[in-house]
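Enquirer: here is a sequence with its predicted model. Questions after.
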Amino acid sequence: MTVVVRLKPLPRWWVWRPGADRGAAVRLARQRARRGRSRVLLAVAVPLACALVVLAPSWWSAVLLAGVPFLFTGAILLLPQRFSEWDVVVAAAERDVVHCEQFDDADQRRRARKLCEHFLAVREHADSARLAHVEALLWQALVALRDSLPVRDALAHADNRPGLAAAIAEQTRALADLDRRVDRFAAALRVAVEELDPELAASALRRVAALDPL
């Protein structure tokens, strides 16, 4: 699934770039899971091996017994590594996925999540071809919101000095324009969700597809 919103066990959402190759993220998530498991197992195997060496009746038996915990550790590490879809998400590059933890600003995080929720609701009764286009627009809107976060933070802490006034005003106008476009896109999505008549819902979705969130 490309767009995911989950409330349990933790409220999380993420959106994969349409057509993104998740193979590299899956491999990285598997490696991280293996490293995490190995750290836990070694934390148990090392003291256990030391205890066996101390308790062994002879040097030969000590050498043999000391290797047993590490053999078990190696055998366990050969088993398939279990990891969640969220592990794959956080392992992926930013160019491939947008997710909730990339949004430090709570308001923008909620705003982005609402877009995802509207899209998921629209998907239930939408034409697949038009839905793919709307999904691409959703991705563009979320990336734009994510990329605007450093600018928003900089503007919030900027000193309105004479030399910076023009730059601040220009960035403020650009953000305001982005917000208007994203809000218009969100409103159109919401209308498509709330429309009960299938024909009117399809018409509303066509209007969504005609918008440019950027």
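Expert: It's in. All of these numbers come straight from a predicted model, not from anything done at the bench. Numbers count the residues shown, from 1 in each chain.
Enquirer: from here on, just use CA atoms for contacts and neighbour counts.
Expert: OK.
Enquirer: what's the following helix or strand after whichever helix or strand F72 is part of?
Expert: For F72, the host element (DSSP states H and E) is helix 59-77. Counting by DSSP H and E, the element after helix 59-77 in chain order, helix or strand, is helix 85-91.
Enquirer: return the set of buried residues in the helix holding F72.
Expert: A62, L65, A66, G67, P69, F70, T73, L77 (16 or more other C-alpha atoms under 10 Å).
Enquirer: which strands or helices does the longest helix that the chain contains pack on?
Expert: Ranked by residue count, the top helix of the chain under DSSP state H comes out as helix 23-55. Helices and strands touching helix 23-55, by 3 or more C-alpha pairs under 8 Å, 6 or more residues apart in numbering; DSSP states H and E, are helix 59-77, helix 85-91.
Enquirer: let me have those helices in JSON lines, extended by distance to A43.
Expert: Shown next, in JSON lines, are those (distance: least, C-alpha to C-alpha, whole Å):
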{"stretch": "helix 59-77", "distance to A43": "10"}
{"stretch": "helix 85-91", "distance to A43": "23"}
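Enquirer: out of those helices, which gets nearest to C50?
Expert: helix 59-77 (6.9 Å; C-alpha to C-alpha).
Enquirer: how far off centre is the closest one?
Expert: Distance of helix 59-77 from its chain centroid, counting by C-alpha atoms, centre = their mean, to the nearest Å, is 40 Å.
Enquirer: included below, for side-by-side comparison, is a second structure:
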Amino acid sequence: MVDKLSDPIGRLMGLRYKSHPWHGIYIGKNAPEKVTAFIEVVPTDTVKYEIDKDSGYLRIDRPQKYSNVVPALYGFIPQTFCGDEVGKYCMEKTGRENIKGDGDPIDICVLTEKDITHGDILVHARPIGGFRMIDGNEADDKIIAVLNNDVVYEGYKNVSDLPPIVIERLKHYFLTYKDMPGKDNDTEITHTYEVEEAYEVIQRSITDYQKRFDNLGKLLY
């Protein structure tokens, strides 16, 4: 699927129509070591934007509660799907049962020292780790990456290299950003994992995507 969606025909079609950020953007030839990320939300946003899966446009998901804002660029990795393989890997690593993927593309937060003022953009990112997050009985992994060639963060090769405060801020955001008045939050982060596990999660999500959207490739080609 990845190779099919990256050939010249697909790229020419992208000149005529806006590519769907989930299905029409190439993940990158060096994935999972380097990936393209579609950014939905940036630290200055006071509402949470989320991709509309049908149209591919950004929509308002919800206002951020209190002063809780994302501490990094936040979005997803195109041509990935959090499905059976990602859920299975989560069960292997946690010893839990009956965990399934959440049915979304894999989320990614991208660290950079630059002030990026709006989302709906593509960036090249290098994964260095992630959070094994479970929401109810669903795997909801968050890949942690650095902006490719970023002056400050380029030297970080593994999540364990980051200052602890960076990890704490990211954890706090992901554990609280779904808080809504009158609703219980059944979200937890069981592990902070390093770069090799991040690669495995991404690779499994690519496999899940190919299984889930195999017919999409057949329709395009």
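Expert: Perfect, thanks for sending it. Bear in mind the structure is a predicted one, so any value in this text is a computation, not a measurement.
Enquirer: quick TM-score on the pair, please.
Expert: The TM-score (TM-score structural alignment, normalised by the length of the first structure) is 0.23; 75 aligned residues with a C-alpha RMSD of 4.6 Å.
Enquirer: okay, the buried residues of helix 59-77 of the first structure in TSV with distance to L48 of the first structure next?
Expert: TSV is the format used below for the buried residues of helix 59-77 of the first structure (distance: C-alpha to C-alpha, whole Å):
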residue	distance to L48 of the first structure
A62	12
L65	10
A66	8
G67	10
P69	7
F70	10
T73	12
L77	17
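Enquirer: E170 of the first structure - how many residues pack around it?
Expert: 11 (other C-alpha atoms under 10 Å).
Enquirer: quick check: which element contains it?
Expert: helix 165-194.
Enquirer: and if you look at A154 of the first structure?
Expert: Per DSSP H and E: helix 128-156 holds A154 of the first structure.
Enquirer: and that helix with helix 165-194, angle?
Expert: Here helix 128-156 of the first structure runs at an angle of 150 degrees relative to helix 165-194 (axes from the mean of the first three to the mean of the last three C-alpha atoms, to 10 degrees).
Enquirer: and helix 128-156 of the first structure, what other elements does it pack with?
Expert: strand 97-99, helix 106-123, helix 165-194, helix 198-209.
Enquirer: any chance of those in JSON lines, plus distance to A29 of the first structure?
Expert: Formatted as JSON lines, these follow (distance: least, C-alpha to C-alpha, whole Å):
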{"stretch": "strand 97-99", "distance to A29 of the first structure": "14"}
{"stretch": "helix 106-123", "distance to A29 of the first structure": "24"}
{"stretch": "helix 165-194", "distance to A29 of the first structure": "32"}
{"stretch": "helix 198-209", "distance to A29 of the first structure": "34"}
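Enquirer: could you list the buried residues of the longest helix of the first structure?
Expert: 25-26, 28-30, 32-34, 37-38, 41, 45, 48-49, 52-53.
Enquirer: between the residues you listed, which is nearest W13 of the first structure?
Expert: Closest to W13 of the first structure, out of all of those and judged by C-alpha to C-alpha, is A25, at 16.9 Å.
Enquirer: help me confirm that that closest one comes into contact with A91.
Expert: Yes - applying C-alpha atoms under 8 Å, one finds A25 of the first structure in contact with A91, separated by 5.2 Å.
Enquirer: pull the longest strand from the second structure.
Expert: Using DSSP state E to define each element, the second structure has its longest strand at strand 121-135.
Enquirer: from V191 of the first structure, how far off is L200 of the first structure?
Expert: 10 Å (C-alpha to C-alpha, to the nearest Å).
Enquirer: neighbour-wise, which of these two wins?
Expert: V191 (18 against 13).
Enquirer: OK, contacts around the more buried one?
Expert: By C-alpha atoms under 8 Å, 6 or more residues apart in numbering, the contact list for V191 of the first structure reads A201, A204.
Enquirer: and it, how far from A204 of the first structure?
Expert: 7 Å.
Enquirer: same check, this time on L48 of the first structure
Expert: Distance from L48 of the first structure to A204 of the first structure, by C-alpha to C-alpha: 66 Å.
Enquirer: T207 of the second structure reaches V86, doesn't it?
Expert: No - in this structure T207 of the second structure lies outside contact range of V86 using C-alpha under 8 Å: 9.1 Å.
Enquirer: neighbour count: those two, which is higher?
Expert: V86 (29 against 21).
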